[in-house]
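1. Fold the stuff below for me.
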Amino acid sequence: MHFKATWARRFDPSDTVRRDFRRFDGTSVLVPFLSDPGMQYATSFDDLGFKVLQCFYKMAGRDGKLDPKAPLFSMLVFLPHRRDGLRDLLRLAVTEPDFVMRCAPRREQVVSPCLLPKFKFSFRFDATDALRGLGLAAPFDPLAADLSGAVSNMRPEGLYVSAIEQMCAVEVDEEGTTAVAAFYTHTSPTYSLCERPPPPPMSFVADHPFLFAIVEYGKGEVLFLGHVVDPSS
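-> The predicted structure is shown next:
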C-alpha cells in the first residue's frame, strides 16, 4: 500500500516553530512543530486520559483532481495526558474493537495552541517467521508448496516462497502525509451539524510520545496505525 495525500487545510510553513519534544527517557530534542491554532476537529477523553485531533486530507480521485465523491481520509492523533501514557493507549488500540474510529472527533472546537511535530520514519522486518508461527508453513516448503496457479509456466523444480518482508514508511509535514488528500464539507454524510454550544477551548501540544492512525472515515477503516516516540530519529 502506498498512501500519499495532501492536507485539506495545509499548515503554513511560516507558522512552523521549533520546540522541545520530550522522550521516554526524560531527555528532550528540539524539532519543528506544525502549528494551526483555531477551529479543529478535536476532543478530550479526560476519563481515559488522552486527547484526539483529526486532520482531514483532500478528497481526490485517481487523476489527482478534487472529487467530492472520493473516499474521505483523515489522520487521527491520540495524545496521552501523561508523558508516559502511550503504552496504555496502545493497549486500548489493539485490544478494543473499533477503538480508533469510536474516538474520532464529531465536532469542531477551538484548539489553541495546536502543535504537531513533523516526523518521518521507516521500518522493515522479515515476516516469514511470524507467518509460520500463525500456521502458514506450506508456501515456504519447497516440497509442499503448490503455487502453480500463480504463474503460467511452472519450473520443473516448482515454485515456493523463500521470504516475505514488510516495509512501512510515514512522513508528515506542512503539505500532508506520505505513507498515501482531502477536503471536508458540512454536506458529508458522515457528519451532522451540531446545535449544542461549542465546548471550551482546548490545547493540543504533541510534545511527548503519541499514537496516530490513518483512516478512511466513510467506511470506518483503519489503514495505518503507528506511534511516534522521537520525531528526530
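2. Only C-alpha atoms from now on, for both contacts and neighbour counts.
-> Fine.
3. Could you give me the buried positions within stretch 205-218?
-> Judged by neighbour count using 16 or more other C-alpha atoms under 10 Å, the buried positions of stretch 205-218 are 205-217.
4. Does L34 touch T16 like I think?
-> Yes - using C-alpha atoms under 8 Å, L34 makes contact with T16 at a distance of 4.8 Å.
5. So these two - more neighbours on which side?
-> L34 (22 against 19; other C-alpha atoms under 10 Å).
6. Please, which helix or strand holds the more buried one?
-> strand 28-35 (DSSP states H and E).
7. name the helices or strands packed onto the biggest helix by length in the chain?
-> What stands out as the longest helix in the chain, according to DSSP state H, is helix 86-95. Secondary-structure packing of helix 86-95 (3 or more C-alpha pairs under 8 Å, 6 or more residues apart in numbering; DSSP states H and E): strand 73-80, helix 99-102, strand 210-216.
8. before we go on, could you also do this sequence so I can check it against the first one:
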Amino acid sequence: MRVFLFVCLSQALLCTVVFGHHEKEEEHHGENADEHAMETPLQKIVPGNVKFAYSLYSHLAEEYPNDNLFFSPMSISTLFSMLSVGARGPTQTQIYEGLGFNMSAISEEDINKGFQQQIHALNHRTSDLELSSANALFVEQHAKLLEKFSEDLKNFYEAEAISTDFTNGDEAKNQINSYVEKKTNGKIKDLLSSVGPQTLLVLINTIHFKGTWLHAFDETRTHESDFHVDENTVVKVPMMTIREEFLIAIERESGCVVVDIPYKGNTSAILILPDKGKLHEVEKAVQNVSLQTWAKRMRPMKILLSIPKFCVSATLNLKNELPKLGIKDVFSGIADLSGITGDRLQVSEAIHKAVLSVDEKGAEAAGASAAAITKLSMPFHFNADRPFLITLLHKPTDTILFTGRVVKPEKC
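-> A predicted model of the protein is given here:
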C-alpha cells in the first residue's frame, strides 16, 4: 500500500489585532424549500464552516486548557473538502459530517461550489488589505490522477498540480517547503522535516492575511505593561493604546466584554476579554452565542483600547485531533480514497500551522489619537492585560479566517 501524505497549513500577518468568537446559528432552520433554494452555495456552507470552527476550538480548548491556541478553520475545511473530492463511501461521509455539514440539507455539488465561491471572494488585494488563499497538489511524478479528481480540484479549488520526485526525499521536502515559504511571504519555513519515499501526494492550502487598522495605533504610546497569565504569573508585554470609537458589547451576565476592531476593507478582529478568572467559563458560553446576537448587542462607544503587541504560532497534528470530531477512517487502512488514483490510499500525516503577528502598523497619521488619549474625561477602558479570545472575520462571506486564544503573548 502506498501512503498518502496530507499537509495543511495557514499563516496570518496581522497589523494590530485582537481575538474573539463568532458562533453562527442555523439561520435557515424553519425556512421553506424555496427560500433555501435561493441561497448561494457559499451561503449554504457558512453554517457548516462555523460549526466546524467552534467544534474544533472547543475540543482544543479542553485538550490544552493553559496553552495559546491559534488556527485557521477556513484553511482546514478547504483542504479536507479538497480531499473529499477523491473520497468515497463512509470515508467521504465522515469528512463531510466532521466538517459540520448536514448531508440531508446540502449536496456534494453545493459544498464544492461553495468553497469555489469562497476562494474567489477571499483572493482580494488592495493597498490596505492583502488576503489570499492558494491550493496545490504535489504529485508523485509517475502517478496518474483520475481525470475527474484533477478537473474538480482545478475547477472548484483552483489547485495546481506540481510533479514531484518523492523518491528523492530531501529534494521533495525542499520543493514543498519552498512553495509554502513563498506563499506565506516567508513566514512559514521548513514546514516538513522529512518526506518518505512511499509518498504519493501532498495537498497544501495556504492562507495569507495582512491588514491595516482602520484606526492606527501611535507607536510612541506603546509602553511596557503587566500581562496576567494567571493568578500567579505576570509577564511584561509592550502594550498598545488608542482612544477611538469601536463597536462594543459589555456582557455582564456572561462575564466578558466584546469589541470589534476593524481593518481597512472588509475584515475585522473580534476580541473577547473575559473577566478575571473566567476564561474557561466564557469559552464554554460563547459556543452558544450566535453572530447575530453579538451584532445586536454591540453599540458604538468611544473607549480607551489597550492590547498587547505580540506574536503567536501554533502547529496542530490533525491526525491526532480530527478523529475526535469523527474524521477517522481517512487516517486508517480502511480509508476509501479511490477517487484520486483508483488505488488504495490513506492519509499518513495532516499538519496545520498558523502564525499571527500583531503590531501598531497602520496607514493613518497617529497624531489625533495621541491627543485624544490625553483628554480629561476618561472613557471605558478595554484593557487586554489577561488571557483573551480572538477571531479574524471576513465579513462579506461570514468566513472565520483565524480563531484562537492568547494565554501568554510571545515576543516577535
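9. about what we covered before: so which bit of the second structure is the next helix or strand after the strand holding L34 of the first structure matched to?
-> Using DSSP H and E, the helix or strand that follows strand 28-35 of the first structure in sequence is strand 38-45. Under TM-score structural alignment, the match for strand 38-45 of the first structure in the second structure covers residues 244-251.
10. which parts of the matching stretch are buried?
-> Buried, per 16+ other C-alpha under 10 Å, within stretch 244-251 of the second structure: 244, 246-251.
11. Stretch 303-320 of the second structure now?
-> Buried residues in stretch 303-320 of the second structure, counted by 16+ other C-alpha under 10 Å: 303-316, 318-319.
12. can you give me the strands in the first structure?
-> Using DSSP state E, the strands of the first structure run over 4-6, 17-22, 28-35, 38-45, 50-56, 73-80, 108-117, 119-126, 165-172, 176-178, 202-205, 210-216, 221-228.
13. Those strands into TSV, with extra columns for distance to L86 of the first structure?
-> Below are the strands of the first structure laid out as TSV (distance: least, C-alpha to C-alpha, whole Å):
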stretch	distance to L86 of the first structure
strand 4-6	26
strand 17-22	13
strand 28-35	16
strand 38-45	14
strand 50-56	9
strand 73-80	6
strand 108-117	16
strand 119-126	17
strand 165-172	19
strand 176-178	22
strand 202-205	15
strand 210-216	6
strand 221-228	8
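14. Can you lay out the helices and strands packed on helix 86-95 of the first structure as TSV showing distance to A8 of the first structure?
-> Output for these, formatted as TSV (distance: least, C-alpha to C-alpha, whole Å):
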stretch	distance to A8 of the first structure
strand 73-80	9
helix 99-102	20
strand 210-216	14
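15. rewinding a little: which residues touch the longest helix of the first structure?
-> 78-80, 99-100, 209-211 (C-alpha atoms under 8 Å, 6 or more residues apart in numbering).
16. rerun at 6 Å
-> Outside helix 86-95 of the first structure, the residues that touch it by C-alpha atoms under 6 Å, 6 or more residues apart in numbering are 99, 210.
17. OK, contacts around the residue nearest to S35 of the first structure when sequence neighbours are not counted?
-> Sequence neighbours aside, L115 is the residue nearest to S35 of the first structure in space, at 4.8 Å (criterion: C-alpha to C-alpha, 6 or more residues apart in numbering). L115 of the first structure makes contacts with 33-35, 205, as judged by C-alpha under 6 Å, 6+ apart.
18. Run those residues past the second structure and keep the common ones.
-> Retained in the second structure by both residues aligned by TM-score structural alignment, their matches' C-alpha atoms under 6 Å are the following of those: 34-35, 205.
19. Show me which of those residues is closest to D25 of the first structure.
-> V205 (19.0 Å; C-alpha to C-alpha).
20. Show me what that closest one aligns to in the second structure.
-> Using TM-score structural alignment, V205 of the first structure pairs with N383 in the second structure.
21. From D329 of the second structure, how far out is the closest residue to its match other than its chain neighbours?
-> Among residues not flanking N383 of the second structure along the chain, S306 sits closest, at 4.8 Å (C-alpha to C-alpha, 6+ apart). From S306 of the second structure across to D329 of the second structure, the span is 46 Å (C-alpha to C-alpha, to the nearest Å).
22. all helices of the second structure, in order?
-> Using DSSP H, helices in the second structure cover 33-37, 41-63, 73-84, 89-98, 108-122, 147-157, 169-183, 279-286, 291-297, 318-321, 338-341, 367-373.
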